[in-house]
Each structure stands twice: as C-alpha cells, then as structure tokens.
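Novice: Give me a model of this one.
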Amino acid sequence: MWREIKVLLLDHNEERSHDLKVILDFIGEETIVCKEGDLDGITKDHESGSITCAIISQLDNTDKIAEYLVDWDPTLPIILLDASELSAEADEELRKAVIATIETPPNYTKMMDTLHRAQVYKDHMKADPARAQRREAQLFRSLVGTSRSIVQVRELMAQVADKDVNVLITGESGTGKEVVARNLHYNSHRRHKPFVPVNCGAIPQELLESELFGHEKGAFTGAITSRPGRFELAEGGTIFLDEIGDMPLHMQVKLLRVLQERTFERVGGAKTYQADVRVIAATHQNLEEHISEGKFREDLYYRINVFPIEMPPLRERTEDIPLLLNELVARIENEKRGSIRFNSAAIMALCRHEWPGNVRELANLVERLVITHPYGVIGVSDLPKRFRHVDDIDEDREMPLEVAETGMLPGYVSMDTPALLPVNGIDLKEYLSNLECNLIRQALDDCNGIVARAAEKLKIRRTTLVEKMRKYDLNRA
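Specialist: This next block holds a predicted model:
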C-alpha cells in the first residue's frame, strides 16, 4: 500500500470479522472491529476523516448504519461484505459512497485493489469539499427560491436545526410546513432516530390521546392489546404535530405536561414513560386569536413557540415560480415520468394566479400537465381555464419584468444554474437583448437612477452604460 490506512470493520459475524482482522493486520493496516451498538463510541473517540474506509456486513439496518457513517464523515467510502447491499430506498448519494463489495475469504489482489480505491475516493472527496457537503445541501432542495422571504426561512432553519428547542411553523396550507419540519429533523443530531408526523386535525378527538400516548390492554372498548403511541415511536427523534390549532383543550393540558415534565402515561396505564422527543408543531390558524377566544391555551402557545418560522404564501413570492417549475419538472425527469417546458406567456399567467393552494397547487398542476401534454411546450391555451390570466394573443409578448429579472425562467440562462435550451429553440439575439435590458433596468432601480453607481454595479464604464440606455430607451429615474 502507498501509505498506512485505518479500517472500520462492522460485522455481526464474530468469526468472519476475526478472520478479516487477521488478514488486514497481516498486510499492515490498522483495523477497528466494532459492533453495531458500539458505533456511537467509535465516532466519539475518532475524529471525522481519520478513518480511511468502513467495511460493513449485511445488517437489519444497513442503510441507517451507512447513512450514519457518511453523515459523520462525508468523505468516508463504504465497502460491503459478501451479499450485503443497500435497500432500494437508499438515496443516490449514499449509493455513490459504496465503492465495492468483497467476498470472504477475500482474494489478496482484490483486497489490495479495493483498499487502494478507498484511498483514492477519500482523497478525491477531501479535495472537493463542496461535493462532500452535497448531502447537506440536498436537505433544503425542496425550499426552492431566491425571494427574501424564502431565503430568510432557510436562514432560520440553519440557525435552529441542531438546537433541541421546540419550533412552531405557521403558514397557509400547501406552503411546505412539513417540508420544513423534515429538513429540521434531518439536519439535527436526531437524524438517525424516527421522524413521526401526526395530523391533529385528522384524528377524532376521542382517539387523539391514545394515538399520541398509546394505551394498555382493556383501557377502553376495542383495546384488545397494548399499543405504543406516537411519542413512544418517536423516542430519541422528532414528533411533528401538524394542525396543532385543532387540538382539543383537554389534550392541550396533557401535551403541556409532556413538554414540561418530559414524561407521560399510556391511556389506562400507571407506568411513567420518559419522552426524549423534540416537538415541532405547525398550524395554518392564528393561535393568538384562538387564545383570545379561549380555544387555545396561552401557556401551551409559549411552550411550543420557542422558535417561530413563518412560511410565506406563494402569491407573495411569485419571483420563485420559475425556479419552482424548474425543480418540479427536474424531479419528474429524474423519475423518468416525462418532461414539459413552459413558454414565457404561460409563466406570466402563472405568476398572476393567486395560488390559494400554494406550492402544493403548483405541484399538482405540473403533474397534470405532464400527463396531458407529455414532452410538450405549455402555452396559455394548454393551461386549465382558471390559470389563464393572459390572453392567447399575448403568447409572443415579452416575459414579465419580475420573471425576467430573476433570470430563472425554465429554459433560460441564470447566474447560478446551467442554461436549458427550450425544446422549440430560442432567438438568442433577442433573448440576450432582453436580458441585458432587464439587468440594466434593475441596476438603475437599485441605484435610484444614479448612472455612475449602476455602471459600477454592472462592472462597465459609465459612457458604455449611457449608450446602452439610449439603445433601449431607458430613463435615469
């Protein structure tokens, strides 16, 4: 080998792990033999990046073990033993971390080659930190947008994700409150424990206590066996209480005790259970109004509202619609379910829609259009009637300013994403002229019409900017 390496060996078969350690010791490599239950101790005793590779056998939760290790050290390559494999649900980034499978007893040449590949992989990942952090970035990919409101939401999430405090997410239905909750969980140290969602408004009031805290056998008619509740299922992880504004008052009292004492009892039982659970709540209702009306407890409100996050409605961030369309279409393409494109008039119409169903409504529209117009270019006439806020005769008109200025129109150029050529092609000269004109207009607006400052912002000479303003008939203010 070109330098000494350190191998983490995780195998439930003691005889096989002993034989592998003997082989690795023989070729002069340091081996750490670990059982599944000792993994936390190993990661605490060793710095992230200090282990060259991990060799894992088939376990009941191979996916979770591999994900835990890659989260601990994003540069760590995984080697599987014998018939071990990840499940079909494992994400693509985790699969890329699995560089090889070796059979036991291993062939000497194959073993040396695999360890060499592990070194190359680790060095490559260390040299490309952005790639190593891609899994972390993926957590926020559902919260697409460049508007101030959604950027602020992402900033708040980054601040609170790894803090063990209760979070209250507010916003209209369809704005992505559960997406935020899941991202907070998977960005926290609880990511390897369960995320348990509960819709408080969808469960009958008389069953909600049993659903949350469980029940003992015979606690009520029909309780033929004992059953754990959602708090037990979420032990060590996160429970997401969606539509908490619909929770009845008697349940609010019981929830308040859980938040204060971190203990609870099952319905019909006397045993006290500990609740090591982070609580994230969400509602589309105004809880302060509910408090004044006597429908929601004020003390519970302050318990769950330690860190508030408000999700903006889609109608207040229409500049994000082109980005959201790109993301939704890209997902459909990745799932091999087809593809579509939108022309500028169709996007103009969508930007003028009120979106009472918010992002969920937009996603459902894209799904429908992919089915009805597979691989087509969507114009205004292809949209359902209630989305046609632009006349068909406007199809060839210039795109709306608020869309053009983002540079994020599907099929057009942006500074942060690669350009996608529309299916039906593009008039490049006209597009570049429109782009230049809109960027100049935006720079002038940002600088209150002061040409010298706008020229500095665009990194061109003042005289050049004046000539371009004449060309596009742009005024200073």
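Novice: C-alpha only now, for contacts and for neighbours.
Specialist: OK.
Novice: I'd like the secondary structure assignment at residue 9, please.
Specialist: strand (DSSP: H, G, I helix; E, B strand; the rest coil).
Novice: pretty sure it is touching residue 54, no?
Specialist: Yes: if you go by C-alpha atoms under 8 Å, residue 9 and residue 54 touch, sitting 6.0 Å apart.
Novice: Now do residue 364 against residue 288, distance only.
Specialist: To residue 288, residue 364 is 32 Å away according to C-alpha to C-alpha, to the nearest Å.
Novice: and the closest residue to residue 362 other than its chain neighbours, how many neighbours?
Specialist: Once flanking residues are discounted, residue 362 sits nearest to residue 355: 7.6 Å by C-alpha to C-alpha, 6 or more residues apart in numbering. Burial measure for residue 355: 19 neighbouring residues, criterion other C-alpha atoms under 10 Å.
Novice: Next: residue 457.
Specialist: 14.
Novice: Could I get the full set of helices for the stretch 51-200 of the chain?
Specialist: Applying DSSP state H, counting those that start in this stretch to the stretch 51-200 of the chain gives helices spanning 62-72, 92-97, 108-127, 129-132, 134-138, 148-160, 177-186.
Novice: so which of the ones you listed comes closest to residue 378?
Specialist: helix 148-160 (26.7 Å; C-alpha to C-alpha).
Novice: between that closest one and helix 177-186, how big is the angle?
Specialist: Using axes from the mean of the first three to the mean of the last three C-alpha atoms, to 10 degrees, the inter-axis angle of helix 148-160 relative to helix 177-186 is 30 degrees.
Novice: buried residues in helix 148-160?
Specialist: Across helix 148-160, burial judged by 16 or more other C-alpha atoms under 10 Å covers 149, 150, 153, 154, 157, 158, 160.
Novice: Residue 126 against residue 119, yeah?
Specialist: No: applying C-alpha under 8 Å, one finds residue 126 not in contact with residue 119, separated by 10.6 Å.
Novice: Look at these two and report which has more neighbours.
Specialist: residue 119 (20 against 16).
Novice: From residue 6, how far out is the more buried one?
Specialist: From residue 119 to residue 6 the distance is 10 Å (C-alpha to C-alpha).
Novice: Could you also give me the structure for this next sequence, so I can compare it with the first?
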Amino acid sequence: LLKVLDHGELRRVGGVRSITVDVRVIVATNRDVDELVRAGRLREDLLHRVDVIRITMPPLRDRPEDIPRFVTHVLTMQQRRGLGEKKVTPQAMRVLQSYAWPGNVRELANTIERLLILSPRTTIDVDDLPENLHFRKPPAAMTDERYLSLAELERRHILRVLETTGGNMTAAAKRLGVDRGTLHRKMQQWQGHGAQMGSA
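Specialist: Here you go, the predicted model:
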C-alpha cells in the first residue's frame, strides 16, 4: 500500500512485473486518527501519506441547520423508490433539529424511511415522530393490552423494537427473528391501513 501511495505502482501476489496505477485515494473514519497513532494502532508513516487534505465532518448534533436539507434529500430518494410523496411540517422539523442523533446520519435516514412507511397521511407531523425524539407522550385512555387484537399487539411490539434500534430496520428484524423483507412488507401493509391499525 505504501508503494502504491508513494509511486503509483503495485505488484500482484506471485507476479514479477510492476503495474502502474492512476488512482485517487479517499480515506474516511469515525475515529481520532492522531490518537490511534499515539496508541500504536495506526502507522504514522501511513497517516502522513494519506493526510494531504483533511476534512473534519462534525456530528449531526453539532449542525442542526443541515437537517432540513438532509431530510429533503432522503424524502426525494425514498420517493423515487416508491414510498410515496410526503412533507414534514415546520413543527416536526424543529423536533428533528433538537434531537441529538447519537446514530448520526444513518439514524436520521432510517427514521425518515420509517415515517414514510408508517405515517398514513401525506404530511409528517410531531405526533408521527417516534417518542424517543421528544417528550414522552402521556398514555392513552385505553392502554390495557389485554383488550387489544393480536395484530395490534404485534404492531406495537414491532414499533417498540424499532424505537430501541433507532429506526434501524435491519437491527430490528434481527431482534424480532425475521428477515428485513418480512418486516418491510408488514410496515408497508400498515402504511396502507394506517388509520384502522392506529385506532385499534
């Protein structure tokens, strides 16, 4: 690797001839590379070779002004995938901007995808947001799960698991013991029958 970075040449395993390559190397990490060097976990000479232009990207919690643009981008991309066209109200956007997003951009993207699937309306409002994003809502009058249908119990359990995974469908599917496709199909069914399921 060092030879490639220094001279733009490599040699295949077992080969005898050097091959010239013309590539641009982009390195990304969420770790403190200087600390890794001090701890002996990253070669200093390798860092010096790739550390030509360093761009530090602050976590999402430190740049809430970027969240509306990112939400718009995710909505557009998911719309192209056929999840429908929806908008986020200014009130809901303020809640999204006030959340710390410990899972960073991935958590935000998963949350928006989940809202697109589960929200029965064309507008995503504060009431549609997961409870972990803002104050916990007071329990409804009928919260005794003994009187709920099996389908509603399943729905509530899946939503709780999704909340614990920050909206990550792959992690939620693993915890639920189903594949991601099965979970995705269930959520699409709820999108089509959101009003009925929500009132059960």
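Novice: And the TM-score between them?
Specialist: After superposition, the two chains reach a TM-score (TM-score structural alignment, normalised by the length of structure 2) of 0.61; 138 aligned residues with a C-alpha RMSD of 2.1 Å.
Novice: on that earlier part again, distance of the residue nearest to residue 362 of structure 1 from residue 282 of structure 1?
Specialist: Note on residue 355 of structure 1: its distance to residue 282 of structure 1, by C-alpha to C-alpha, is 20 Å.
Novice: which one is the equivalent of residue 86 of structure 2 over in structure 1 nearest to, not counting chain neighbours?
Specialist: Here residue 86 of structure 2 is matched to residue 340 in structure 1, going by TM-score structural alignment. In this structure, residue 340 of structure 1 finds its nearest non-sequential neighbour in residue 375, 4.7 Å apart by C-alpha to C-alpha, 6+ apart.
Novice: same check, this time on residue 307 of structure 1
Specialist: residue 167 (4.8 Å).
Novice: ok, that neighbour touching residue 305?
Specialist: Yes: using C-alpha under 8 Å, residue 167 of structure 1 is in contact with residue 305, at 5.9 Å.
Novice: Pick out whichever of those two has more residues nearby.
Specialist: More neighbours surround residue 167 than the other of residue 167 of structure 1 and residue 305, with 25 against 18 (other C-alpha under 10 Å).
Novice: Let me see the contact set for that one.
Specialist: Residue 167 of structure 1 sits next to 279, 280, 281, 304, 305, 306, 307, 308, 309 when contact means C-alpha atoms under 8 Å, 6 or more residues apart in numbering.
Novice: can we see that at 6 Å?
Specialist: 280, 305, 306, 307, 308 (C-alpha atoms under 6 Å, 6 or more residues apart in numbering).
Novice: After alignment, which residue of structure 2 pairs with the third one?
Specialist: Spelled out, that is residue 306 of structure 1. Matched across to structure 2, residue 306 of structure 1 falls on residue 52, judged by TM-score structural alignment.
Novice: what about its match, neighbour count?
Specialist: With other C-alpha under 10 Å as criterion, residue 52 of structure 2 counts 8.
Novice: Distance of it relative to residue 5 of structure 2?
Specialist: 12 Å.
Novice: just residue 29 of structure 2 next, same as before
Specialist: 18 Å.
Novice: ok, those two, which is more surrounded?
Specialist: Legend: neighbour count by other C-alpha under 10 Å for residue 29 of structure 2 and residue 5, higher for residue 5 (16 against 6).
Novice: What residue in structure 1 is paired with that one?
Specialist: In structure 1, residue 5 of structure 2 lands on residue 259 (TM-score structural alignment).
Novice: And residue 97 of structure 2, by the same measure?
Specialist: The alignment partner of residue 97 of structure 2 in structure 1, by TM-score structural alignment, is residue 351.
Novice: Over to residue 32 of structure 2?
Specialist: With TM-score structural alignment defining the correspondence, residue 32 of structure 2 maps onto residue 286 in structure 1.
Novice: same question, residue 69 of structure 2
Specialist: So, by TM-score structural alignment, residue 69 of structure 2 is matched to residue 323.
Novice: What of residue 106 of structure 2?
Specialist: Under the alignment (TM-score structural alignment), residue 106 of structure 2 pairs with residue 360 in structure 1.
Novice: Which secondary structure element is home to that match?
Specialist: Using DSSP states H and E, residue 360 of structure 1 sits in helix 358-372.
Novice: Over to residue 308 of structure 1?
Specialist: Assigned by DSSP H and E, residue 308 of structure 1 falls within strand 307-310.
Novice: which secondary structure elements does that strand contact?
Specialist: Applying 3 or more C-alpha pairs under 6 Å, 6 or more residues apart in numbering; DSSP states H and E, we find strand 307-310 of structure 1 packed against strand 167-170.
Novice: so where is the strand it packs on in structure 2?
Specialist: Going by TM-score structural alignment, strand 167-170 of structure 1 sits over no part of structure 2.
Novice: okay, how far is it across stretch 118-132 of structure 2, tip to tip?
Specialist: Start-to-end, stretch 118-132 of structure 2 (C-alpha to C-alpha) is 16 Å.
Novice: and what of stretch 258-277 of structure 1?
Specialist: 10 Å.
Novice: Now do the strands in structure 2.
Specialist: Counting by DSSP state E, structure 2 has strands at residues 9-10, 19-20, 87-88, 123-124.
Novice: want to try JSON lines for those strands, with mean neighbour count and distance to residue 60 of structure 2 as columns?
Specialist: Output for those, formatted as JSON lines (neighbours: other C-alpha atoms under 10 Å; distance: least, C-alpha to C-alpha, whole Å):
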{"stretch": "strand 9-10", "mean neighbour count": "16", "distance to residue 60 of structure 2": "38"}
{"stretch": "strand 19-20", "mean neighbour count": "12", "distance to residue 60 of structure 2": "40"}
{"stretch": "strand 87-88", "mean neighbour count": "18", "distance to residue 60 of structure 2": "18"}
{"stretch": "strand 123-124", "mean neighbour count": "18", "distance to residue 60 of structure 2": "21"}
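Novice: Just send those back as a markdown table, with distance to residue 81 of structure 2 too.
Specialist: Output for these, formatted as a markdown table (distance: least, C-alpha to C-alpha, whole Å):
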| stretch | distance to residue 81 of structure 2 |
| --- | --- |
| strand 9-10 | 40 |
| strand 19-20 | 40 |
| strand 87-88 | 16 |
| strand 123-124 | 18 |
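Novice: For stretch 55-69 of structure 1, grab the matching residue range in structure 2.
Specialist: Going by TM-score structural alignment: stretch 55-69 of structure 1 matches no residues.
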